[in-house]
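# pasting the structure only:
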C-alpha cells in the first residue's frame, strides 16, 4: 500500500490537533484525555454488562457513551449552524423526550463496539473541525431552554470547554457505575 499523506496532511486526530497548535492543541488534548477515561471504563466488558444499571439512577456505561457522543454532535452542529441546529425546547414533543431518554440506555441490537465506533467518529469530526475552525471566538445565541441564560451567546471556545466538562463529568459517572458493577476502577 502506498502512503499518500504529505507533511501538510495530518494522518491522525492527534496530529491534526498538534498541527493546529497552541490553545486548540491544548483543548483537544484535554478533551482526548477525558474521552479516553470514559471509554476506558468499558474495558473487558460485554454488551450486556455495559447496559446494566448499577446505581439507583438510569445510567449505564453504554448509555453514557451514547449520550456524550450525541451531546458532542449537537454542540458541533451548534458551532457550525447556530441555535437552529439544537432546536427549541418549547417545541419538543414527548417523542423527542423519549429519544433523549434512549440516549442513556443500551437498546436492543446495540453493541459496545457500535457505540464506541460512533463515539470515535464523532470525536474525529469534532477534532478535525476545531483544528481548522477560523475563529474560536465566533459565537451564536443559545437556543431557548430552561437551562440556558436568556440572551446568552456561546463562542466555539466556550462550546468546546462545555464538551470537555460534559465528557469529564460523565467519565466520573462511568467510573462509579463500573466500580459498582465489578469493582474495577479507571484510576487508583
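On my side now, so go ahead. These numbers were taken from a predicted model, which means no experiment stands behind them. Numbering: from 1, shown residues only.
# Going by C-alpha atoms from here, please, whenever you check contacts or count neighbours.
Fine.
# ok, which stretches of the chain are helices?
Under the criterion DSSP state H, the chain contains helices at 13-20, 22-40, 61-81, 94-102, 112-132, 156-182.
# Need the winner for burial among those.
Burial of those is given as mean neighbour count (mean count of other C-alpha atoms under 10 Å); helix 61-81 ranks first at a mean of 22.
# Kindly calculate the angle that that helix makes with helix 112-132.
Angle, helix 61-81 to helix 112-132, by axes from the mean of the first three to the mean of the last three C-alpha atoms, to 10 degrees: 30 degrees.
# Go ahead and name everything in contact with helix 61-81.
38-39, 41-42, 50-52, 84-86, 102-106, 112, 115-116, 118-119, 122-123, 126, 139-140, 155-156, 159, 163, 166-167, 170, 174, 177-178 (C-alpha atoms under 8 Å, 6 or more residues apart in numbering).
# next, the one to line up against it:
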C-alpha cells in the first residue's frame, strides 16, 4: 500500500508537496480498504442502482490519476480527444467502470499501486506546483482555462475521495461492512 514518501524523501519535499501527497495517500487508502477480503466476483457486483462496482471504481480512479499526471507532465496533448469520446461506443466506456471477466481485483489493485507510486514520484520531483497547462478542449471545460499542477492534484484528491465514498456505500450494500466509519 502506498503511504507518504519515505522519511528521507519527505524531508526534501516542501510542506505543500508533503501535505498534498499525504492527503492523496489517505483517500487512496480509504478506497482500497473497501475491497479488503473480497473475491473477484464480489468486486464485480453492482449492489446499488448505480452501474458502479468496487473493481470498476478502482480501475476508473487508476485511469484518471494516470491521465492527470500525464497532463501535469505533457499538457493537453496527454489527454484524449474528449469530443470524439462522446461518439465512442458507450459499452466500451462502460467497461472502464467494470471489473471484466478477464480482470482480477488483485490485478487492478496492483495497477493502482503502480500508478500511485508514479504519481508520488512525479509530485516529489516537481520543483514548482504553479507550472500550468491549458485544459484540453472538452464540453465541460471553459475555453482558455489553465490548471496548475497544484490544481490537478487537488482534482485527483477530490475525485479519489468522492469515489472512496461511493465505494463505501457499495461495500456496505454488499455485505454490511462499513469501511469509513
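Looks like it came in fine. Everything numeric here is computed off the predicted structure, so don't read it as measured data.
# what's the TM-score here?
With the length set by TM-score structural alignment, normalised by the length of the second structure, the two chains reach a TM-score of 0.92; 176 aligned residues with a C-alpha RMSD of 1.4 Å.
# Now render the helices of the first structure as TSV, adding distance to residue 146 of the first structure.
Shown next, in TSV, are the helices of the first structure (distance: least, C-alpha to C-alpha, whole Å):
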stretch	distance to residue 146 of the first structure
helix 13-20	34
helix 22-40	27
helix 61-81	17
helix 94-102	15
helix 112-132	26
helix 156-182	17
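# in the second structure, what residues pair with stretch 111-130 of the first structure?
Alignment of stretch 111-130 of the first structure against the second structure: residues 104-123, by TM-score structural alignment.
# Sorry, wrong one. I was asking about stretch 157-171 of the first structure.
Going by TM-score structural alignment, stretch 157-171 of the first structure sits over residues 150-164 in the second structure.
# superposed on the first structure, where does the matching stretch end up, distance-wise?
Taken against the first structure, stretch 150-164 of the second structure registers an average deviation of 0.2 Å after superposition, with mean C-alpha distance after the TM-score superposition for the first structure.
# now the match of stretch 111-130 of the first structure: how far from the chain's centre is it?
9 Å (C-alpha atoms, centre = their mean, to the nearest Å).
# which residues are contacting it?
Against stretch 104-123 of the second structure from outside (C-alpha under 8 Å, 6+ apart): 1-2, 5, 17, 21, 32, 39-40, 43, 55, 58-59, 61-62, 65-66, 69, 99.
# for stretch 86-98 of the first structure, same thing?
So stretch 86-98 of the first structure is in contact with 74-75, 77-78, 143-146, going by C-alpha under 8 Å, 6+ apart.
# For these, give me TSV that also has distance to residue 19 of the first structure.
TSV is the format used below for the contacts of stretch 86-98 of the first structure (distance: C-alpha to C-alpha, whole Å):
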residue	distance to residue 19 of the first structure
74	25
75	23
77	23
78	24
143	32
144	36
145	36
146	38
